[in-house]
Structure formats: structure tokens, C-alpha cells
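Asks: Following is a predicted model, sequence given first.
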Amino acid sequence: MNPVDRPDARRRPGLHHGTIGPTDVRCLVEADESSATVRLTGVLDLAGADAVRDALLARLWQRPGPVIVDLSTVRVVEPGARAVVDDVHRTVTDWPAAGLLVLDPSGDPGGDAPVYRSLDEAQAALVGAPLAAVLNADLPPVVAAAREARALVTDGCARWGVPDLAEPACIAVTELVNNVVAHAGTPMTVRVGPRDSTLHLAVRDHSARRPAYAGLAPLTSAGGRGLLLIDTVARRWGSTPLPDGKAVWCVLHAEDEEAFHG
């Protein structure tokens, strides 16, 4: 995703807990840290959509599990501005333990994100869904972090009944962590969670530097094979820019391992 110009600071929403002052566009996160609701208030236009996206992504990483985005009090003044919510929904589909529900009394189906007309309906959908399984580890940017990340992944695969994914997942998470140590040099959070027969991994750091994969590295190359290994063991992988860094994620499928070993 290419960098874009940010709107004027007076129009930039952020993550706020508790009461806030009025602005043209503001993304309000309920003060209760256990709340699953993000409320958009004020005016949403195309100029502010990118900052809204940043705020929603930051909250979705901060709180594993589905989040309700409440559009009941926001005024959408330009066609297409609401699409930012569905863009966020698509972006986090492959993150571990992430999801987005939309509360929109108008019933506008929007795009891919499920839409509910009332808060009661949206909350009932959350209650009816199984609790998202997820494991996290906050790690420093040191070589030993990869060992701790592998232990986390191995534990998760045993808990969730996907032991065949432990080996490829350890390969992937090792490379993700080592990339942070070598290139970002910031503290990181490793997150892993299951979904049906898939395993979702993500490593979040605080560097804006995006991973670059140029295909197979030459045999004479001293490095550059980390992303190739991830591309080999994972069905999908990518990176998502966040306001103060990025999340690099990948998805592994149990049937891929069964076919390989079968």
C-alpha cells in the first residue's frame, strides 16, 4: 500500500478512551478496555477515511477478537467514505483472532463485513460466536526471541489439535521474528490463533519498514531467504502498516501439510 497524504490534524481521528472534545471526524473507543465497541462520531469523508482506517486497525490489533464498529451516530458525507470499514474488515481477515462487525441502523450492506441494525443484534452475534482462541508473547528484539516464539507456536498447535502445523509454523514464526531482530530492532508482539483447519500467525513491531520479497535469492546470496521460507510454508502472507509500525502475518493450512506428507 502506497503512502498517502494525511488529513489536517484537526480532522484526524485517533483512539480515545472516555469523553473527548468535538472534532470533524473522531473515532471513539469506549473507555472500558473490555468493550468490543468502536464508535465513529462526527463527519466521515474521504479526506478522513485513511486516518479512520489507522485508528480501527490499531484497535483491532490491541484487542483480539471481533470488534463492533458503531456507525449509528456518524454522518457519511461523501460516497465511498464508508468503504473504509469494509477495507479494514478485509485487511484483518487473515490476522489471528481478528474480526469486524458493523452496527448500521440504515441496514446498508456496504461490502463484506456483516451488518447489524441494532447494538443488541451485534452483541448477540458476538455472544453466539465461539471465543477466539489466541496466544500472545511480548518479546524483545534479541536472537533468543525466536526460541520463545517457537515455544508459543508449538504450545498452540498442541492445544488446538493441529500438531502437523507445528513444524511449518515454527519455520514461519522464526523468520518473522528474525526479521524484526535484524531489520526493525524494536520490541515485538507475537500472536497465533487457529481458525477451522488453519493457523494464523502475526508479528507486530514498531518499525515502518515493510518486508520486501523479490522471489528466489541467488545461490551466492548471503541472506534474503527468510521471506522465501515463509512463502514456501504459508498459503498466504503479507504485512499491514499500523500507525506506529506494522504487523506481518501468514496463514498455514493443515491440508497443505497432509498433502505434502501424504
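Replies: Perfect, thanks for sending it.
Asks: from here on, contacts and neighbour counts on C-alpha atoms
Replies: Will do.
Asks: can you give me the helices in the stretch 1-150 of the chain?
Replies: Applying DSSP state H, counting those that start in this stretch to the stretch 1-150 of the chain gives helices spanning 46-62, 83-91, 119-128, 145-159.
Asks: Out of these, which one sits most buried?
Replies: Comparing the helices of the stretch 1-150 of the chain by mean neighbour count (mean count of other CA atoms under 10 Å), helix 46-62 comes out on top with a mean of 21.
Asks: could you dump the helices of the stretch 1-150 of the chain to JSON lines with distance to Ala202?
Replies: Formatted as JSON lines, these follow (distance: least, CA to CA, whole Å):
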{"stretch": "helix 46-62", "distance to Ala202": "10"}
{"stretch": "helix 83-91", "distance to Ala202": "13"}
{"stretch": "helix 119-128", "distance to Ala202": "23"}
{"stretch": "helix 145-159", "distance to Ala202": "11"}
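Asks: Just the element for Gly223, please.
Replies: Assigned by DSSP states H and E, Gly223 belongs to neither a helix nor a strand.
Asks: Let me see the contact set for it.
Replies: Going by CA atoms under 8 Å, 6 or more residues apart in numbering, Gly223 touches Ala217.
Asks: again, but for the one 5 residues further on
Replies: Taking CA under 8 Å, 6+ apart, we find Leu228 in contact with Tyr213, Gly215, Leu216.
Asks: what's the closest of those to Phe260?
Replies: Using CA to CA, Leu216 is the member of the contacts of Leu228 that lies nearest Phe260, at 20.6 Å.
Asks: which one is that closest one nearest to, not counting chain neighbours?
Replies: What sits nearest to Leu216 in space, not counting adjacent residues and going by CA to CA, 6 or more residues apart in numbering, is Leu228, at 6.6 Å.
Asks: And the one you found, how far from Arg204?
Replies: Per CA to CA, to the nearest Å, Leu228 is found 19 Å from Arg204.
Asks: Likewise for Asp108?
Replies: Going from Asp108 to Arg204 by CA to CA gives 33 Å.
Asks: do Leu229 as well
Replies: From Leu229 to Arg204 the distance is 19 Å (CA to CA).
Asks: between the two, which one's more packed in?
Replies: Legend: neighbour count by other CA atoms under 10 Å for Leu229 and Arg204, higher for Arg204 (25 against 16).
Asks: Wasn't the more buried one part of a strand?
Replies: Yes - membership of Arg204 in a strand is supported by DSSP: H, G, I helix; E, B strand; the rest coil.
Asks: Next one for the comparison:
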Amino acid sequence: MAVHCDVRSDGHTLVASPIGRLQLTDVVPLRDSLLKCLAEQPEALLIDLARLHVEQPLALAVFTTTLRQAARWPGTPVLLFGPPPRTRDLLISGAYQQLPLAADLASARARLSDGRRVIPVIREDLLPATGSTRHARDVVTDACLCWDLPDLVAPASLIVTELVANAIDHAHTMMALRVSLRTRYLSIAVRDGSTDPPVPEGSDQPDVARGRGLLLVSSVADHWGWLPSEGGKVVWAALRREP
């Protein structure tokens, strides 16, 4: 039986429950399900392993991939909990012993409480109209000044302009802008209703109207990427804060 993933909201935390017998063929669909959880930008993602039985241990790499993405963006804590005995043995030895593992949901919540801090976040809904780029720049500028990051006003404004303009040009849907302040990065994310992946303009796909587009984002941001979300996608970029 293929693994399927149930997801429920626990306040501002998402709890994902992969169910079935984990094989290598399940890695990609399970990864996509977990990345969609991260695209919701929850305060934490808890992964319930109680009903996941591992048939091919190499498939556990799906959780390493998920944690690696979470660390890059959106900085969401990810904890695994409640594995069956054999799965627990696999997770506490070898290549997977660095994965954060708790005995049960209560223990996972306790670990979150020990390390959780309030993350400054600004959210804004945007129309698919040209004026939204100017409004998005104003939102990002206000955020940078409010959080005492004047040196990031220019690059953040450039990035948000390109992300919003790209969504206007190609998605033609409502957008949700989210600006958040992490320990090391200022993160900018734009969610739209199109499932089409963003494609940086290049010689093989010229875009006279947009010109530099996402290539400009790539050159300015320390990291950028995109994740599928429910009913669309999130395109994100991160700028490193000065120490």
C-alpha cells in the first residue's frame, strides 16, 4: 500500500501523519506532501510516525530532505515523534541519528516550548494588479525599518518587486505576501494560486517584457526557491542579516 499523509492543524502547528509501508517509491509523493506543509509556514511541523512502517530504510532520507528545506526556508522547526520500535531503531542509528526525535506528541510539544520564540511576521494580501508591486515595496520597507534593518531596504524592495510582478504576469491570482524575521535571515515569500513552477528567464525562454526577472532575485538573495502549496505555490527568498 502506498504511503498517504494525513495533515491536521493543532493551533499554529501542523501535525503530519504518514500512513502505510514506506518504500523508495513513496519518497517523492511523501516529500511533496511534507513540503506543502512547510509552504503553509506553520510555527512548527510535527511528524507522527506511529502508523508508518519502514520496508526500505533508505526511504527515510525523505525526512532529511524535509529538514534541510525547513532550515533554508521558512525556518520552521520539524520534529518526528512516536515511531514503532523498528523505525525508532533505524532513526537512532546510522545516517538518521541526527533527526530530531521525540517519544510522543506531548514530548514533541515540550521540546518546542523549550526552544520556541516569537517570530516577527508581517502579512498582506495583494491583488493581481500592477499597483501591488508598489504596495509590496512599501510593506517590505516598513518591515525593514521597524526591525532596524535599513541596509536591507534596497535589496528586499527589489526582490519583492520581482516576486510580486512575476505572480501578476504569470499566475493572475490573488497573492499573499509574508515578510518574517529569523535569527539569521529576513525572509520574503509570495504565495499565489498557480501550480506552475517559476522559471528564471534565460536565453532559451526570452521574456522581453520582464527582462531580468527571477535571475535578478537569484543574484541578490542569499537563497531563493519555491514550494508547492495547497492550490498553488510559494516563491521565497532570504537575505542574510548583518551580525
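Replies: Looks like it came in fine. Only a predicted model underlies this, so the values are computations on that prediction, with no experimental measurement involved.
Asks: Fetch the TM-score of the aligned pair.
Replies: In this superposition the chains share a TM-score of 0.81, using TM-score structural alignment, normalised by the length of structure 2; 232 aligned residues with a CA RMSD of 2.8 Å.
Asks: Of the contacts of Leu228 of structure 1 - the most surrounded one?
Replies: So for the contacts of Leu228 of structure 1 (other CA under 10 Å), the most neighbours sit at Tyr213, 13 neighbours.
Asks: elements contacting the longest helix along structure 2?
Replies: Counting by DSSP state H, the longest helix found in structure 2 is helix 153-170. Contacts defined by 3 or more CA pairs under 8 Å, 6 or more residues apart in numbering; DSSP states H and E place helix 153-170 of structure 2 against helix 131-146, strand 185-192, helix 213-220, strand 232-240.
Asks: how about it, aligned to which bit of structure 1?
Replies: Alignment of helix 153-170 of structure 2 against structure 1: residues 166-183, by TM-score structural alignment.
Asks: What residues sit buried inside that stretch?
Replies: 166, 168-181 (16 or more other CA atoms under 10 Å).
Asks: can you give me how far that stretch is from the chain middle?
Replies: 17 Å (CA atoms, centre = their mean, to the nearest Å).
Asks: which other residues reach that stretch?
Replies: 141-143, 145-147, 149-150, 153-154, 157-158, 186, 188, 199, 201-203, 205, 209, 226-227, 229-230, 233-234, 248, 250, 252.
Asks: Same check on stretch 37-48 of structure 2?
Replies: Residues outside stretch 37-48 of structure 2 that contact it (CA under 8 Å, 6+ apart) are 12-18, 70, 74, 76-83, 105, 108, 112, 227-229, 233-234.
Asks: Asp50 of structure 1 and Leu165 of structure 1, how far apart?
Replies: Remark: distance between Asp50 of structure 1 and Leu165 of structure 1 (CA to CA) = 36 Å.
Asks: Could you do Asp155 of structure 1 as well?
Replies: For Asp155 of structure 1, the distance to Leu165 of structure 1 - CA to CA - is 11 Å.
Asks: Tell me which residue of structure 1 lines up with Ala136 of structure 2.
Replies: That one, Ala136 of structure 2, aligns with Ala149 by TM-score structural alignment.
Asks: what residues are up against that match?
Replies: Ala137, Cys170, Val173, Thr174, Val177, Val190.
Asks: again, only this time at 10 Å
Replies: 136-139, 155, 169-170, 173-174, 176-177, 189-192, 203 (CA atoms under 10 Å, 6 or more residues apart in numbering).
Asks: same deal with Thr186 of structure 1?
Replies: Thr186 of structure 1 neighbours (CA under 10 Å, 6+ apart): Leu139, Pro140, Pro141, Val142, Val180, Arg204, Asp205, His206, Ser207, Gly245.
Asks: ok, now with 6 Å
Replies: Thr186 of structure 1 is in contact with Pro141, His206, counting by CA atoms under 6 Å, 6 or more residues apart in numbering.
Asks: That one sits in which helix or strand?
Replies: Applying DSSP H and E, one finds Thr186 of structure 1 in no helix or strand.
Asks: and the aligned residue in structure 2 for Val38 of structure 1, how far is that from Phe63 of structure 2?
Replies: Structural alignment (TM-score structural alignment) places Val38 of structure 1 against Ala16 in structure 2. Taking CA to CA as the criterion, Ala16 of structure 2 is separated from Phe63 of structure 2 by 12 Å.
Asks: now swap in Ala154 of structure 2 and tell me
Replies: Counting by CA to CA, the gap from Ala154 of structure 2 to Phe63 of structure 2 is 36 Å.
Asks: Could you give the number of residues near the nearest residue in space to Gln98 of structure 2 that is not next to it in sequence?
Replies: Among residues not flanking Gln98 of structure 2 along the chain, Ile92 sits closest, at 7.8 Å (CA to CA, 6+ apart). Close neighbours of Ile92 of structure 2, defined as other CA under 10 Å, add up to 14.
Asks: Now do the same contact list for whatever residue of structure 2 lines up with Arg236 of structure 1.
Replies: By TM-score structural alignment, Arg236 of structure 1 lines up with His223 in structure 2. Contact analysis of His223 of structure 2 by CA under 6 Å, 6+ apart lists Ala237, Ala238.
Asks: ok, now the one 3 residues further on?
Replies: If a contact means CA under 6 Å, 6+ apart, then Trp226 of structure 2 has Val234, Val235, Trp236 as its contacts.
Asks: which SS class is it?
Replies: Using three-state DSSP, the structure places Trp226 of structure 2 in strand.
Asks: separation between it and Arg240 of structure 2?
Replies: Trp226 of structure 2 sits 18 Å away from Arg240 of structure 2, going by CA to CA.
Asks: just Arg51 of structure 2 next, same as before
Replies: Taking CA to CA as the measure, Arg51 of structure 2 falls 39 Å from Arg240 of structure 2.
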